[in-house]
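Peer 1: I would like to see how this sequence folds:
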Amino acid sequence: MRTTLHIDDNLLRRAQDASGIRDKAALVHAGLNALIASKAFQRLASLSGAEPRLRVAPRRPGRRKTVRID
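Peer 2: Below you'll find the model as predicted:
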């Protein structure tokens, strides 16, 4: 899809310098992917290990293998 964007020249130059990406389309793609990854990480971190609907899976007894180190 073609889209026209008005991006500050200084911001574009800083992003190119930081990423090493010179192609503008590739730079925008990388930036969008980084934003998506960052937001996904924030959502995961906001759970803080708590998921009220999650049930703990029962453990199966005797399924562990003992490794002997001599």
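Peer 1: Please make it C-alpha for all contacts and neighbour counts, starting now.
Peer 2: Will do.
Peer 1: Distance of residue 59 relative to residue 21?
Peer 2: 48 Å (CA to CA, to the nearest Å).
Peer 1: Of the two, which one has the most company?
Peer 2: residue 21 (15 against 7; other CA atoms under 10 Å).
Peer 1: I figured the more buried one hits residue 27, correct?
Peer 2: Yes: contact criterion CA atoms under 8 Å: residue 21 and residue 27 qualify, at 5.8 Å.
Peer 1: let's see this one next to it:
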Amino acid sequence: MRRTIDIDDQLLAEATWITGISEKTTLIRAGLQALIERESARRLALLGASEVQLKPVPRCQS
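Peer 2: Below you'll find the predicted structure:
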């Protein structure tokens, strides 16, 4: 799917320099994937200890 977006040139240059990804489409895709992973982890962390009726899970000792 093609989209026209306006991205700050300095931001794009810094992202290219940091990641080493020079192809813009690949760079944007990697950035979106990183954002999704970060926000998914944040949401999961917010759920931590929210199940009050959950019993402790027994751990196997090896």
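Peer 1: shared neighbours, residue 21 and residue 27 of structure 1?
Peer 2: Among the neighbours of residue 21 of structure 1, none is also in contact with residue 27 (CA atoms under 8 Å, 6 or more residues apart in numbering).
Peer 1: Does anything pack onto whichever strand or helix holds residue 29 of structure 1? Which helices or strands?
Peer 2: Assigned by DSSP states H and E, residue 29 of structure 1 belongs to helix 24-47. Here helix 24-47 of structure 1 touches helix 9-19, going by 3 or more CA pairs under 8 Å, 6 or more residues apart in numbering; DSSP states H and E.
Peer 1: Please find the angle between the direction vectors of the helix it packs on and helix 24-47.
Peer 2: Per axes from the mean of the first three to the mean of the last three CA atoms, to 10 degrees, the angle that helix 9-19 of structure 1 makes with helix 24-47 is 70 degrees.
Peer 1: Helix 9-19 of structure 1: average distance to aligned residues in structure 2?
Peer 2: Its matched residues in structure 2 lie on average 0.6 Å from helix 9-19 of structure 1 after superposition (mean CA distance after the TM-score superposition for structure 1).
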